[in-house]
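# Got a sequence here, can you build the structure:
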Amino acid sequence: MLRAGASVPPGFALTTDAYRAMLLSDGVQQHIHTLLGQIIPNDVASEEAASHAIRSLIELTPIPAGIEAAIRGAYAALCERVGVPDMPVAVRSSATAEDLPDASFAGQQDTFLWIIGADAVLEHIRKCWASLFTTRAIAYRNDRHIPHEQVLMSVAVQKMVNAKAAGVAMTLNPQNGDRSKIVIEANWGLGETVVSGTVTPDNFVVDKVLLEVIKRTISVKTLQLVVEVDKQGVVERPISGEQQMQPSLTDDEVLAVARVAKQAEQHYGTPQDIEWAIDADLPPSKNVALLQSRPETVWSQKAAPQPANKATYQVGIQSMLHTLLNPLHSKGGETRSKVAPQQISTTLNIQEQAEH
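Predicted coordinates for the structure are as follows:
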């Protein structure tokens, strides 16, 4: 997305190769396989037990030395680039399954905010990897018969954004699959309240072609996550009464988010589900940060609507054209049109061939 010109917070990413390397160390993969094999179908208690054991195993497994050194080097370079020693970062999980384009893992794994120092970054990378085996994630894959070994984890480490507002956006309408719309959900502060469903967010619908806001649904928003530098972390804060019913985005900000979402869709060539934030430290023309972009996996996998039955379509159009061409009879009983039904049928067939 950087090459596409999107505003992405500075950072670095661990590919799924790092996750694979961890699995192959110290027999971790085989141990996970054994624990998953102990799950009783449709038994939540056994899923929870396996989840706890696997997550503990991954969190306690040292990252292979070469990868750890690379992470420490990348974090040091990031701090130097930004000019902030031990810069606070977000450590974001991103599950992927290349052979399963219709599977959606959004919201199942953990993201950690305001992480400071190389040791803490390494610790929370392991926590991201471990979150691939939450009870919810295990149940999702089991219910859909998705082999656990096919799902991998990459991790993004990004400079923390001082978010005035944040949320998600989809480059189609998730209610009906309409690709001519962009749907944005937003709340004050950091976007995790939207992603996790902690609040009912504001909802904005944008016409993708005209880039116009066509619908606004402003919710009562009672809670926000904000950065508190003095406390060295992210804290929950109640939203004041007056602010609760105020739109978390101006129309200009809605359209700016829509442009970023549309840009992501054009870059990847498929509908996208993005996470974004309005950076309070940047000017309005440059303050929309793209935090994450993943393919939309529900409507975009469905077949395009089929045209109406050709025979029905042809008969319906013939009837309509016949009415239009022969609307009234003259007093003498002669029609005003001299076009015969056979000519109408021939014209329709030519048009259909041209269209196809």
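# When you work out contacts or count neighbours from here on, use the C-alpha atoms and nothing else.
Noted.
# Show me the helices in the stretch 151-300 of the chain, by range?
Counting by DSSP state H, counting those that start in this stretch, the segments of the stretch 151-300 of the chain that form helices are 192-195, 241-244, 251-268.
# Let's have the ones you listed in JSON lines, adding distance to I274.
Compiled in JSON lines, the helices of the stretch 151-300 of the chain are given as follows (distance: least, Cα to Cα, whole Å):
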{"stretch": "helix 192-195", "distance to I274": "11"}
{"stretch": "helix 241-244", "distance to I274": "24"}
{"stretch": "helix 251-268", "distance to I274": "7"}
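# can these go into CSV with extra columns for mean neighbour count and distance to L282?
Shown next, in CSV, are the helices of the stretch 151-300 of the chain (neighbours: other Cα atoms under 10 Å; distance: least, Cα to Cα, whole Å):
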stretch, mean neighbour count, distance to L282
helix 192-195, 21, 20
helix 241-244, 12, 22
helix 251-268, 20, 13
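# In contact with V91, which residues are there?
Residues in contact with V91, defined by Cα atoms under 8 Å, 6 or more residues apart in numbering, are 111-113, 115, 121, 124-125, 128, 155-158.
# if we can go back for a sec, out of the helices of the stretch 151-300 of the chain, which comes closest to M1?
Among the helices of the stretch 151-300 of the chain, helix 251-268 comes nearest to M1, with 7.1 Å by Cα to Cα.
# ok so, going back, quick one: closest of the helices of the stretch 151-300 of the chain to V298.
helix 251-268 (15.2 Å).
# Which residue lies nearest the spatial centre of this structure?
In the chain, the C-alpha nearest the mean C-alpha coordinate belongs to D273, at 2.5 Å (Cα atoms, centre = their mean).
# thought it was touching N173?
No. Using Cα atoms under 8 Å, D273 is not in contact with N173, being 10.7 Å away.
# let's see this one next to it:
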Amino acid sequence: MILDFNEIKKEDVLIVGGKGANLGEMTSAKINVPSGFVITADAYRDFLKVNDIDSLIENGIKKSADDEKTLLNEAEHFRGKIKSGKFPEQLENAIREKYFNLGNNTRVAVRSSATAEDLPDASFAGQQETYLNVQGIESVLNGVRNCYASLWGNRAVSYRLHQGYDQSSVSIAVVIQEMVESEKAGVLFTVNPVSKKENEMQINASYGLGESVVSGRVTADSYIVGKNGEIIEVAIGSKETQIIYGEKNTVEVTVDDNDRKKRALNDREISELIKSGLKIEKHYKMPMDIEWALKDDEVYILQARAITTLKSSTNHISEDSLVQKYTKGKKINKSTREVMSFFLEKMPFAHRALDFDYLAAINDQKVNILLEGGIVLPRNPIIDDDGIQTFSNAGKRINKNIFKFFKILKNMKDFNGCYHKCNDFMKIYESKIEKIKHLNFENMTLEECKNFMEDSYILLQKLAYDRFKYALFPSVLNDKKFTKIIKKVNANYSSFDFYWDLDNKTSVVTNDVYKMAREIRKNE
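Down below sits the predicted model:
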């Protein structure tokens, strides 16, 4: 019921989950992965059985009869029982032995690795818990129980219900992995995720543990590099904070101003990361998304997964009757197909009305700016009664504003002017968002909540408009020249980058507006 990483292959997903399978595969391939072991999905099922929780779950699922409110109430009961459950004696002894084999009171990460018996390709990324800097066997055992309980978290249960997954078919393994007290960490994409260039990589890096980059808490440095070792482009992020070890778990602390302003990675470190990325990509024979850490000049690989959003030009959307219902018989071009594929992977569920409205609030501004120049494009895809995006029937055309197009284009090429515009509007938005941060959402009346939602919606529209018109569109016109300006703006106002939190069914703006939108979600 427990397997060391070196006993695991990538085919063992149903036994150890996706995380566990990849860590085992890389360990066998002699990739520098921190030591660890996996408590298998069979161990989870045995834990449920010994504590009579398996029958409790079975009866609770039957009782709910697919009613979401009832199911979530039952899931809360499941979580309570799991957290207070006892491990089978043999399993607990095995966990103790494996943990002590890592060292005396070793700091470890306790990571959930979920899977589904009849859905080997199902992705439950981000729906279960991870605990960092866990020390001591009792804390490890408690972390395992909490991971087990997170399989029945509200978000995970709702996701499975809406996707039609059998709640009883899911299981969970738990990865126990030795922590690396990294000086720098981040993610690496072995194919440029923006340009899709296969001869380029993108590296995102910041200080401390990698959680700050993976979770989007900081604006990390971005390095576009060639697979031949060439550094093509560097964008220095603001790197406001870093996550480090605390007495227990982790803490977030401020990064020194001098470190914020300079590159997190030097040329040698970039070179080593490129080598590691190439080795992993060659082993898997596909583009990979890699989490890494640097300590004492050594690269450690913490996780790797396929970049499934990079679809080949040969992929096509099935034109069966279900798809035709929503495409309305229209021919889907390559770019639209790629966008649909991306959203389907990240949001494989029907939109909720509020989610869609805020997404539209942002996207609508691109259309508004083009309309000023006489180019009339269809508005956002509409949403039907089932919560499914469908295509607009409106066509493309031009109007009399087309005579203003070249004047608007000229203004967008005035990069210094755009830079000053960005500086001015960011100060305004910074002031408004600072006020929002001090609102008491928990004690809002219904009327106050309504007013806040309306005001925040308008604020989001204005911010999106200004960002598109004075930052993103000009950067497309001359990205090399504008990169210097973007770097300067990012260094001061990085917290306003748009952040697509698709896993949480929200499209918002980081970091303060991101928090603001989360409060909206709570009051939805």
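# Out of the contacts of V91 of the first structure, name the ones that lie in strands.
Judged by DSSP state E, the subset of the contacts of V91 of the first structure located in strands is 111-113, 115, 155-158.
# Make CSV out of those and add distance to A95 of the first structure.
Putting these into CSV (distance: Cα to Cα, whole Å) gives the following:
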residue, distance to A95 of the first structure
T111, 12
F112, 15
L113, 18
I115, 20
V155, 8
A156, 11
V157, 14
Q158, 17
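# who wins for most neighbours among the residues you listed?
Most neighbours among those, by other Cα atoms under 10 Å: V157, with 27 neighbours.
# In the second structure, what sits opposite that one in the alignment?
Using TM-score structural alignment, the equivalent of V157 of the first structure in the second structure is I176.
# just to revisit the earlier point, which position in the second structure pairs with the residue nearest to the centre of the first structure?
Matched to the second structure by TM-score structural alignment, D273 of the first structure sits across from D289.
# Contact partners for that match?
D289 of the second structure neighbours (Cα under 8 Å, 6+ apart): 187-190, 304-307.
# just the residues you listed now: which is nearest N258 of the second structure?
V187 (22.7 Å).
# Please tell me I have it right and the closest one contacts L294.
No. Using Cα under 8 Å, V187 of the second structure makes no contact with L294, being 11.4 Å away.
# Just give the closest residue to F356 of the second structure, not the sequence neighbours.
I383 (7.8 Å; Cα to Cα, 6 or more residues apart in numbering).
# just W276 of the first structure next, same as before
L290 (4.7 Å).
# Kindly report the same for G277 of the second structure.
Closest residue to G277 of the second structure apart from its sequence neighbours, by Cα to Cα, 6+ apart: T190 at 6.1 Å.
# likewise T193 of the first structure?
Distances taken as Cα to Cα, 6+ apart place V199 nearest to T193 of the first structure, at 5.9 Å, with adjacent residues excluded.
# What's the match for the one you found in the second structure?
For V199 of the first structure, the residue aligned by TM-score structural alignment is V218.
# Would you mind measuring from that match to A65 of the second structure?
For V218 of the second structure, the distance to A65 of the second structure (Cα to Cα, to the nearest Å) stands at 42 Å.
# got it, and I137 of the second structure?
Computed as Cα to Cα, the I137 of the second structure to A65 of the second structure distance reads 39 Å.
# repeat for R160 of the second structure
14 Å.
# how about the strands of the first structure, start to end?
Going by DSSP E, the first structure shows strands at 11-14, 89-96, 111-115, 152-159, 163-170, 181-188, 202-207, 212-217, 223-228, 233-238, 272-279, 288-295.
# how far apart are the second one and its match in the second structure?
Same thing as strand 89-96 of the first structure. For strand 89-96 of the first structure, the mean deviation from the second structure after alignment is 2.0 Å (mean Cα distance after the TM-score superposition for the first structure).
# just the fourth one next, same as before
Averaged over the aligned pairs, strand 152-159 of the first structure sits 2.1 Å from the second structure after superposition, using mean Cα distance after the TM-score superposition for the first structure.
# Stretch 319-328 of the first structure aligns to what range in the second structure?
Under TM-score structural alignment, there's no match for stretch 319-328 of the first structure.
# roughly how far is that stretch from the heart of the chain?
Distance of stretch 319-328 of the first structure from the chain centroid (Cα atoms, centre = their mean, to the nearest Å) equals 50 Å.
# so how far is the first residue of stretch 126-137 of the second structure from its last?
The first-to-last residue distance of stretch 126-137 of the second structure comes to 25 Å (Cα to Cα).
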